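Participant: just coords:
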């Protein structure tokens, strides 16, 4: 699968050196913190109290974040600060970053002593935006806000950034009978604009690591060859099945596969690699 002009900066420690992961996003990444102020420790790497709700085929069945921590930690001491909230778009992301992260963990308190060279900031957002946005200008405006927030994280010391683009939602059960080129183009335009803005973010901050992991490519690969992943062709658009938990949310099995992809992707950039495009 494609590496979208990823750039590895001087603060990247390799995946095994990532001791802290800070996650922003929507229901695909949310783990249901009851108070939205995660405080993980070595016994509770996803936070305490433990996650209470996953948007999968069972509220106790992990999404990609849970699977990553359970099976694919690069660093055995990895702690996850997860601010993702189901239903959030970029406007709501501002609250995640400016009201929850920056005034608390962002200040590197004694109980969360993250550093520029051991922390990865992950943002997976846009599905809910694309449900409402229909023009290129609206997409660009949303992403300008998104990258304004990334800049604020940078100014607090963030240097390693992973962006996940949005999957091909027109292949979800929600879009059965409504998969025209206009609808699909919104999602493709979001991803295209994301790549452009990641490049611009790098040009303004040359010491950052910027990586784009394509869920769009990953989902399409599974949909193209479902039998290789234990699915049937008929499962691809079926809600309440092995692929989709409902009309738009993937099952824990899909999240498990995606967590494996995240692990593979991050491990493909050891210390010393500067860039990769395929």
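Facilitator: Yep, that arrived. Given the structure is predicted, the values throughout are model-derived calculations rather than measurements.
Participant: Going by C-alpha atoms from here, please, whenever you check contacts or count neighbours.
Facilitator: Will do.
Participant: Give the buried residues for the helix or strand harbouring residue 264.
Facilitator: In this assignment (DSSP states H and E), residue 264 forms part of helix 252-267. Residues 252-263, 265-266 are the ones in helix 252-267 that count as buried (16 or more other CA atoms under 10 Å).
Participant: where's residue 242 relative to residue 161, distance?
Facilitator: 31 Å (CA to CA, to the nearest Å).
Participant: Same drill for these two, tell me which one is more crowded.
Facilitator: The neighbour comparison of residue 242 against residue 161 (other CA atoms under 10 Å) goes to residue 161, with 25 against 18.
Participant: Which neighbouring elements make contact with the one helix or strand the more buried one maps to?
Facilitator: Using DSSP H and E, residue 161 sits in strand 160-164. In terms of contacts (3 or more CA pairs under 8 Å, 6 or more residues apart in numbering; DSSP states H and E), strand 160-164 is packed against strand 119-124, strand 209-213.
Participant: how big is the angle separating the helix or strand where residue 138 lies from strand 160-164?
Facilitator: Assessed by DSSP H and E, residue 138 sits inside helix 136-155. Counting by axes from the mean of the first three to the mean of the last three CA atoms, to 10 degrees, helix 136-155 points 150 degrees away from the direction of strand 160-164.
Participant: Tell me the buried residues in helix 136-155?
Facilitator: Within helix 136-155, the residues scored as buried using 16+ other CA under 10 Å are 139, 140, 142, 143, 146, 147, 149, 150, 151, 153, 154.
Participant: what's the spacing between the last one and residue 224?
Facilitator: Going back to what we said before, that points to residue 154. Going from residue 154 to residue 224 by CA to CA gives 38 Å.
Participant: Then the fifth one?
Facilitator: If you measure residue 146 against residue 224 using CA to CA, the figure is 31 Å.
Participant: could the helices and strands packed on strand 160-164 be laid out in TSV, adding distance to residue 20?
Facilitator: TSV is the format used below for the helices and strands packed on strand 160-164 (distance: least, CA to CA, whole Å):
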stretch	distance to residue 20
strand 119-124	5
strand 209-213	15
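Participant: before we go on, here's another structure to hold up against the first:
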């Protein structure tokens, strides 16, 4: 009798609210908790990790959060992912860039089936509440993440 081991992909996308609701000087503490959760998943047998960085929320219409805070979060995520991968050589750790995707959608809304809001101040149908993506945008994120994953080399 043979045993088949299936490794599922563990996807984590957090940080938008962390960046919006706390100061950047507290991001290190948040990131420590973030990677403690990844360690727990690894300890439970998880080996395949897809981490998603945060989008440029400072570009969302009506937001007053500087993009540098989101850039700081994303840099801490990259550094943490590198440390996590080094500490856990059996893990596959990848980062999908919501940052790049959201910039592209906002720069090219027609390419993704969105239109400009009246007055050209934003992207129509892109966000539910000025911060969280619509279902349509989530479908785009899923499609682009799938393309990203297909482009990764197997171990």
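Facilitator: It's in. Remember, predicted model here, so these are calculated numbers, not experimental data.
Participant: closest one to residue 194 of structure 1 among the helices and strands packed on strand 160-164 of structure 1?
Facilitator: Of all those, strand 209-213 sits nearest to residue 194 of structure 1, with 8.8 Å by CA to CA.
Participant: Specify, as a residue range, where the next helix or strand after that closest one falls in structure 2.
Facilitator: Moving toward the C-terminus from strand 209-213 of structure 1, the next helix or strand (DSSP H and E) is helix 215-224. Under TM-score structural alignment, the match for helix 215-224 of structure 1 in structure 2 covers residues 98-107.
Participant: what's the offset of stretch 4-13 of structure 2 from the middle of its chain?
Facilitator: Here the centre of stretch 4-13 of structure 2 is set off from its chain's centre by 16 Å, with CA atoms, centre = their mean, to the nearest Å.
Participant: Check which residues of it are buried.
Facilitator: Quick answer for stretch 4-13 of structure 2: no buried residues (16+ other CA under 10 Å).
Participant: so which of the helices and strands packed on strand 160-164 of structure 1 gets nearest residue 6 of structure 1?
Facilitator: Shortest distance between residue 6 of structure 1 and these, using CA to CA, is found for strand 209-213: 4.6 Å.
Participant: for that closest one, packing partners?
Facilitator: Secondary-structure packing of strand 209-213 of structure 1 (3+ CA pairs under 8 Å, 6+ apart): strand 6-7, strand 160-164, helix 181-204.
Participant: now these in a markdown table, with distance to residue 231 of structure 1?
Facilitator: Shown next, in a markdown table, are these (distance: least, CA to CA, whole Å):
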| stretch | distance to residue 231 of structure 1 |
| --- | --- |
| strand 6-7 | 31 |
| strand 160-164 | 24 |
| helix 181-204 | 24 |
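Participant: Specify the stretch among those that is closest to residue 129 of structure 1.
Facilitator: For those, proximity to residue 129 of structure 1 was assessed by CA to CA; helix 181-204 is nearest, at 9.2 Å.
Participant: surely residue 106 of structure 2 meets residue 123?
Facilitator: Yes: in this structure residue 106 of structure 2 lies within contact range of residue 123 using CA atoms under 8 Å: 6.4 Å.
Participant: Residue 126 is in contact with residue 136 of structure 2, correct?
Facilitator: Yes: if you go by CA under 8 Å, residue 136 of structure 2 and residue 126 touch, sitting 7.4 Å apart.
Participant: Now for residue 230 of structure 1, how many residues are close by?
Facilitator: A count of nearby residues for residue 230 of structure 1, using other CA under 10 Å, gives 11.
Participant: before we move on, the earlier item: out of the helices and strands packed on strand 160-164 of structure 1, which gets nearest to residue 178 of structure 1?
Facilitator: Nearest of those to residue 178 of structure 1, taken as CA to CA: strand 119-124 at 24.3 Å.
Participant: Which residues does the strand holding residue 161 of structure 1 contact?
Facilitator: Among residues not part of strand 160-164 of structure 1, those counted as contacts by CA atoms under 8 Å, 6 or more residues apart in numbering are 9, 11-12, 116-117, 119-125, 208-215.
Participant: one more time with 7 Å, if that's ok
Facilitator: Strand 160-164 of structure 1 has contacts (CA atoms under 7 Å, 6 or more residues apart in numbering) with 12, 119-124, 208-215.
Participant: spatially speaking, which residue is in the middle of structure 2?
Facilitator: residue 52 (2.2 Å; CA atoms, centre = their mean).
Participant: Aligned to that one, what sits in structure 1?
Facilitator: Match for residue 52 of structure 2 (TM-score structural alignment): residue 164.
Participant: Relative to residue 179 of structure 1, how far out is that match?
Facilitator: Distance, residue 164 of structure 1 to residue 179 of structure 1, using CA to CA: 22 Å.
Participant: can you check residue 65 of structure 1 too?
Facilitator: With CA to CA as the criterion, residue 65 of structure 1 and residue 179 of structure 1 are 29 Å apart.
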